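Enquirer: Sequence and predicted structure below; questions after.
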Amino acid sequence: MEASPMVRSLTLAPHRAALSRRSLLSCAGGAGALAALTACGGDSGGSSGSDTDLTWFMWSASTEEVDAWKHVAQMVTDAEPGTTVTFQTAAWNDYWTKLTSQAASGASADLLSMQSLRAPQFAELFVPLDDKLEALGISSDTFESSIFDGLKVDGKLLALPYDFGPYIVFYNKTAFQEAGLPLPVEGWTTDDFVTAARALTTSGRYGFFANNTIDGALPFVLSETGRAAVDEGGELDVENDAWRSTLEWYAGLITREGVAAPLPSGGSSAAATNQFLAGNAAMSLDGPWSLINAKATADFEVGIAPVPAGSSGSTTWTAGSGFGVSRSAPDPDLAARAVAVLTGADAEAYLGEQGRAFPARVAQQQSWYDGNDLGDARTVMDYSIENSVPYRTTASWTQVNDTYTRYAVPAFNGDASVDELLSRVQAQAGS
């Protein structure tokens, strides 16, 4: 079926990268992920050995991502002759485990990466950048205000943002067309979503792959009930009817509808993305930062759509990440100049073109569209950002997320109750 003018989708020409699907999946999530990514990008040890040698610690999910990060690291050397940046990386979950141990030991890489959701927990690791912005020639109004403010804790800027974006639906456009289904459009509903998932569940492929992280469920809770995970007072609030009813529906996609695969017992947070990219699930929720991996591995046309509308409309969350200076850095001013380069206009334009980041710098966001043959996807992004809320978290968010991830698997697979999942997560409120 030909897309109407109202269709909010992107089209990526089918693309085969030199990196095989198997090698990508071995570099993202699951057992051995840290070892695989260490091989891709170096170890994740402590601070650099000299004042002009910087270490930079960042998460990665593929060799394409590692290559992109090394490219912008070289920009630092070009801007600061004689300075080298050693890139260190780990899989997503392993990154936060390592950073936690660094916080306990007082030793870390010179340059650290930080997601806005987890900034409150790791604030002690960072040198605030507020007093350095003028010397760096940086004005806050060049960045999306929500993510610039999202990387502040107690009013202090911990990191400069490099990306920003809403959580959206990635879908297999080829599968939709082969099934004769209308493509997801602005205003499609959860009923439309379930109808499509049923039609797309065939021949060993599921219509959807559920996510065992709180990130994946939150857009559905917001769209159905308008309820976030953290209330306006900053308190965790998930043990309630809003979360309970939505998660029971979400679990039912696996246990009742059979349109989503049972979650793997290992509980990898990368499972949904990996299964989508492998063609085993026709829909998955993800962020614009994952476009680089979709380009590298998907052998089908990829589309994006807003989160389907529930009783409260279509609402998703926005968040982002940035780079900051570690308190362990021997030369904080040099490290701050490096961060300014890593989040500068040239680096942002490059990361946007590669599909690794929807740039936090407003003027560079066009590069995400220009570099990726995205058609009319701007309408998806504009609509999703407009119909989004900043992702509020607590100082114990890593523990909240880890608990949710661990107990979501049995709850969603029908081996435990949603009530048990929510009570265990809520117990982390005072952690």
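Expert: Thanks, I have it. Please read these numbers as outputs of a predicted model, since none were measured by experiment.
Enquirer: Please count neighbours and contacts with C-alpha atoms only from this point.
Expert: Noted.
Enquirer: which residues sit against stretch 194-214?
Expert: 175-176, 179, 181, 216-217, 250, 254, 257, 259-261, 263, 267-269, 271-272, 275-276, 279-285, 401, 404-406, 408-409 (C-alpha atoms under 8 Å, 6 or more residues apart in numbering).
Enquirer: what about versus this one:
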Amino acid sequence: MDSASDQRRPRKCTAHVATAAAISLAALTACNGGSAGSGMDGETVIMHTWVGGDADREQWGAYVEAGNQADSSVDVSFSGPAIGNYYTALPTVLQGSNAPCIVTLQNGQVSPYIEGLEPLEDLAADVGLDLNEYNEAMLEQLSVDGEVYAIPYGAEPNLIFYNRGMFEEAGVPEPTLGWTTEEFLEAAEALTGDGQYGYAIGPGLFHPTYWMAANGEADWVQDGVGDLTDENLIERIQFKIDLATEHEVARPLEADAGGTFPHIDAFSNGQAAMMMNGTWDLQHQQDQIGEENLGITSIPSDDGVARGAIAGTGFAVTQNCSDQEAAMNAIAAMTSLEAQEEVGRTRGNVPSREAALEAWGADEAEEIVEVVREVTTNGVASEIPHNINELNTGFSQYIVEAYAGRSSVEDVLQLIAADDDQS
């Protein structure tokens, strides 16, 4: 860490991870007898994250409580807005005088926020945290220019979720690990009809980039800048559109709006037999359509090789945190092997430590464990552009023209690039 970073780090202060009952945001005070300090409430580390309902509260409460079991000397509280508003407000949160000490990041969305985040390798070494114990692909996606900015708390490979009952009713064989794009299309066509679709299209730029990663095409971003003329990106976006307009196996998105998740709703409600999503949605979908009815498999690839499209998800320390070492201790506790095993058992969250996979898989079906282990081991991390939020906004605005046949994918991407140049 450079000298400027060293000057930002205060003296060590004892940290504690609170039990789930202690999840309230209080006045910000530092460790030295209650004087003002950003991101601390006495000795409690304040975490800013997305909290959109009971499921989010229970998830974060599980990490906090598991961290407490791993290290009873650590204390964390959390609060925040729903996920739809989280990233929009995050730059302001990071720059504020009352910035929290910890923030959470998903889908590798690190680059847009690094001006407000602290590189973590030196802090990890200070608290004895070995980064080699975490999933390598996830660490790669949570890094910028070789610097790790977030510690992964869960492995989130993106997969194809499918409804077993709908496959059986249509007489379609269930997909196997490492299936091809052609096999996917054949299944989707056979599953479409009688008011239901074979596949539900997800919003935003992330989904076509996951198809790219599944095909080993994860290099459209260089030095934090996305190449909107990349041939593979254009091809995968066109494929997404063709699913609705040419193959007619998916409903076209009338508005590819950020903050909404029509593919999740369609799949949960039985309006679509398949969708793409991360393993973070696994327990939710088991609850929605039935544990025995939910199947998962790899994202299909042109060559039939099962590759995991990794979405790095982790805890980060803010630059304005008044006790960065306390924050790092809290992160170490919440992502420890013991905590990962506990959250994996109680919440079904896939751990970011391979050593914790056995504990997670103890209560999961063998085929679920096999798929997750394979795609996590063979995970491909895609670099995320520093302006991904602006690109997604433009994509949401213009892609509907491509679904309607009024614009080509190239035209849409040119419009997005022009807007980005003017911003």
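Expert: Everything's here; your move. Quick caveat: nothing in here was measured; it's all calculated off a predicted structure.
Enquirer: what TM-score comes out when they're superposed?
Expert: Here the superposed chains carry a TM-score of 0.81, computed using TM-score structural alignment, normalised by the length of the second structure; 389 aligned residues with a C-alpha RMSD of 3.1 Å.
Enquirer: List buried residues within the contacts of stretch 194-214 of the first structure.
Expert: Burial by neighbour count, 16 or more other C-alpha atoms under 10 Å: within these this picks out 175-176, 216-217, 250, 254, 259-261, 263, 267-269, 271-272, 275-276, 279-285, 401, 404-406, 408-409.
Enquirer: So which of the residues you listed are in helices?
Expert: 175-176, 216-217, 250, 254, 271-272, 275-276, 401, 404-406, 408-409 (DSSP state H).
Enquirer: Nearest to Leu117 of the first structure among those residues?
Expert: Among these, Asn401 lies closest to Leu117 of the first structure (C-alpha to C-alpha), at 10.3 Å.
Enquirer: What does that closest one correspond to in the second structure?
Expert: Under the alignment (TM-score structural alignment), Asn401 of the first structure pairs with Asn392 of the second structure.
Enquirer: next one: His71 of the first structure
Expert: Aligned by TM-score structural alignment, His71 of the first structure pairs with Ala62 of the second structure.
Enquirer: What about its match, how many residues nearby?
Expert: If you count neighbours by other C-alpha atoms under 10 Å, Ala62 of the second structure ends up with 21.
Enquirer: where along the stretch 1-150 of the first structure do the strands fall?
Expert: 53-59, 84-90, 111-115, 126-127 (DSSP state E, counting those that start in this stretch).
Enquirer: residues in contact with the first one?
Expert: Applying C-alpha under 8 Å, 6+ apart, the set of residues contacting strand 53-59 of the first structure from outside is 44, 46-48, 83-92, 95, 109-113, 335.
Enquirer: And it, what's buried?
Expert: For strand 53-59 of the first structure, burial by neighbour count (16+ other C-alpha under 10 Å) applies to 53-59.
Enquirer: Mean distance of it to its aligned residues in the second structure, please.
Expert: With mean C-alpha distance after the TM-score superposition for the first structure, strand 53-59 of the first structure departs from the second structure by a mean of 2.1 Å once superposed.
Enquirer: Next, the alignment partner in the second structure of Ser367 of the first structure: secondary structure please.
Expert: Superposed on the second structure with TM-score structural alignment, Ser367 of the first structure falls opposite Ala359. Using DSSP: H, G, I helix; E, B strand; the rest coil, the secondary structure recorded for Ala359 of the second structure is helix.
Enquirer: For the residue lying closest to Ala359 of the second structure once chain neighbours are set aside, which residues are in contact?
Expert: Using C-alpha to C-alpha, 6 or more residues apart in numbering and skipping the chain neighbours, the partner closest in space to Ala359 of the second structure is Glu341 (5.5 Å). For Glu341 of the second structure, the contacting residues are 351, 356-357, 359-360, by C-alpha under 8 Å, 6+ apart.
Enquirer: repeat that with 7 Å
Expert: 356, 359-360 (C-alpha atoms under 7 Å, 6 or more residues apart in numbering).
Enquirer: Map it onto the first structure.
Expert: Superposed on the first structure with TM-score structural alignment, Glu341 of the second structure falls opposite Ala349.
Enquirer: Show me what counts as buried in the strand or helix carrying its match.
Expert: Taking DSSP states H and E as the definition, Ala349 of the first structure sits inside helix 345-354. For helix 345-354 of the first structure, a neighbour-count test (16+ other C-alpha under 10 Å) marks 345, 347-354 as buried.
Enquirer: ok, average deviation of it from the second structure?
Expert: Mean for helix 345-354 of the first structure is 2.3 Å (mean C-alpha distance after the TM-score superposition for the first structure).
Enquirer: Please determine how far Tyr210 of the second structure is located from Gly312 of the second structure.
Expert: Plainly put, Tyr210 of the second structure is 12 Å away from Gly312 of the second structure if you go by C-alpha to C-alpha, to the nearest Å.
Enquirer: what about Asn389 of the second structure, how many neighbours?
Expert: The number of residues near Asn389 of the second structure, taken as other C-alpha under 10 Å, comes to 17.
Enquirer: Now the element after the helix or strand hosting it, going C-ward?
Expert: Per DSSP H and E, Asn389 of the second structure falls inside helix 388-403. Downstream of helix 388-403 of the second structure, the next assigned helix or strand under DSSP H and E is helix 409-422.
Enquirer: just checking, what packs against that next one?
Expert: helix 231-245, helix 388-403 (3 or more C-alpha pairs under 7 Å, 6 or more residues apart in numbering; DSSP states H and E).
Enquirer: for the ones in helices among the buried ones among the contacts of stretch 194-214 of the first structure, which one is nearest Ser145 of the first structure?
Expert: Using C-alpha to C-alpha, Gly216 comes nearest to Ser145 of the first structure of these, at 23.9 Å.
Enquirer: Report back the residue of the first structure that's furthest from centre.
Expert: Gly82 (33.4 Å; C-alpha atoms, centre = their mean).
Enquirer: okay, the helices and strands packed on helix 409-422 of the second structure in TSV with distance to Thr176 of the second structure next?
Expert: Shown next, in TSV, are those (distance: least, C-alpha to C-alpha, whole Å):
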stretch	distance to Thr176 of the second structure
helix 231-245	21
helix 388-403	30
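Enquirer: Quick one: closest of those to Asn135 of the second structure.
Expert: helix 388-403 (23.3 Å).
Enquirer: The closest one vs the first structure, average offset?
Expert: Aligned to the first structure and superposed, helix 388-403 of the second structure gives a mean residue distance of 2.7 Å (mean C-alpha distance after the TM-score superposition for the first structure).
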